[in-house]
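Chemist: attaching a predicted model along with its sequence, questions to come.
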Amino acid sequence: MPPGGPQAVGTSPGGPRKVSRVILLDPADRILLLHGFEPGDPADDWWFTPGGGVEGTETREQAALRELAEETGITQVDLGPVLWHRYCSFPFDGRRWEQDEWYFLARTDRTEITPAGLTELERRSVAGARWWTSEELLSARETVYPTRLAELFRTLLDDGPPVAPVVLAPEIV
């Protein structure tokens, strides 16, 4: 069960993979989550935020926008601040993945999802997407990553973005 989703590519020689994730909110303050699963076992499934690894010389912000466009087709967003930082390590697709994740706040008026830019691995491990209300997420029985997302999302809606990014506890599965 990967806490970060299927787009991770392992550990680089310089440490964990740098990943940008997006907390995408629509006009009704719903959050977009992708539905992922282990490629060899579709019953091993979870929900996670859009995002993926920084490529080449791109910034974390550029990676967040690129990954969001590839995974959802949504390109018209207002990218806000970094909300949270998280380190995670997990098994997925037969190997161990380590990631240093930054979660950006973003807003959009568009709610139609067109995941035309998925990688081959994502096509084998992403079952779809769904917009969630805070109440739905708080009462969900499904696995969601990061594991505290429901609580973090509710706090975001109640209090707004933090003054500085919150460092989440590492998640090692």
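Modeler: Looks like it came in fine. Residues are numbered from 1 along each chain as shown.

Chemist: CA atoms for contacts and neighbours, from now on please.
Modeler: OK.

Chemist: geometric centre of the protein: which residue is closest?
Modeler: Most central in the chain under Cα atoms, centre = their mean is residue 49, positioned 2.4 Å from the mean C-alpha point.

Chemist: and residue 26, how close does it get to residue 41?
Modeler: 31 Å (Cα to Cα, to the nearest Å).

Chemist: dropping in the other structure now:
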Amino acid sequence: MAETGEVNPLRRAARVVLLDDRDRVLLLHGYEPDDPSYTWWFTPGGGLEGDEDWEEAARRELAEETGITQIELGPLLWRRTCSFPFDGRQWDQEEYYFLARTRQTGVWTGGETELERRSVTGLRWWSCGELLATHETVYPTRLAELLRTLLDEGPPPVPVRLETERA
């Protein structure tokens, strides 16, 4: 809720499930700016800007956050709504997750925004097995099993609506 008692507007965010030629997924390592001990891993992506569409936002965010521009953007895999506290405010988002493939490796670019520079430490390629075995927090929380299904069965014929996540 906003301070006025009104509901926060739903932010639209495009996210990318980026796979390399070994079927590893690229995740960013983030943390709460006011408490660096609270960390998690998440897919590249972010809010739509201006009149860009979901796919344009996915490509732009991936390039800004990882430096990776050589991708084959695939279908929309999943959609979810989430709500979470971060950097002193409540974020309410509708997220679209796109599949993408690349042979290009990424490097943490330091972020385009001041908030990214204060809340992301780097990136890492994860195998499905590593994701299934980790005890670290990963968003979306079911990413390991979703990735396993994606690798075993291919993209879903229509985007899957994931359960709402609230923190």
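Modeler: Received, thanks. Being a predicted model, the structure only gives us computed values, none of them experimental.

Chemist: quick check: TM-score for this pair?
Modeler: After superposition, the two chains reach a TM-score (TM-score structural alignment, normalised by the length of structure 2) of 0.94; 161 aligned residues with a Cα RMSD of 1.2 Å.

Chemist: which one of residue 26 and residue 41 of structure 1 has more residues nearby?
Modeler: Set residue 26 of structure 1 next to residue 41 and count neighbours by other Cα atoms under 10 Å: residue 26 wins out with 17 against 10.

Chemist: isn't the more buried one right up against residue 112?
Modeler: No. Between residue 26 of structure 1 and residue 112 there is no contact under Cα atoms under 8 Å: 10.5 Å.

Chemist: residue 24 of structure 2 - nearest residue in space that isn't next to it in sequence?
Modeler: With Cα to Cα, 6 or more residues apart in numbering as the criterion, residue 24 of structure 2 has its nearest non-adjacent residue at 4.4 Å, and that residue is residue 127.

Chemist: how big's the offset between whichever strand in structure 2 runs longest and structure 1?
Modeler: Longest strand of structure 2, by residue count under DSSP state E: strand 71-86. Strand 71-86 of structure 2 differs from its equivalent in structure 1 by a mean of 0.3 Å after superposition (mean Cα distance after the TM-score superposition for structure 1).

Chemist: so which bit of structure 1 is that strand matched to?
Modeler: Matched against structure 1 by TM-score structural alignment, strand 71-86 of structure 2 falls on residues 77-92.

Chemist: how about that stretch: buried residues?
Modeler: 77, 79-92 (16 or more other Cα atoms under 10 Å).

Chemist: please apply the same query to stretch 138-152 of structure 2.
Modeler: 138, 140, 143-144, 146-148.

Chemist: and stretch 29-49 of structure 1, by the same measure?
Modeler: Buried residues in stretch 29-49 of structure 1 (16+ other Cα under 10 Å): 29-39, 45-49.

Chemist: residues in structure 2 matched by it, start to end?
Modeler: Under the criterion TM-score structural alignment, stretch 29-49 of structure 1 matches residues 23-43.
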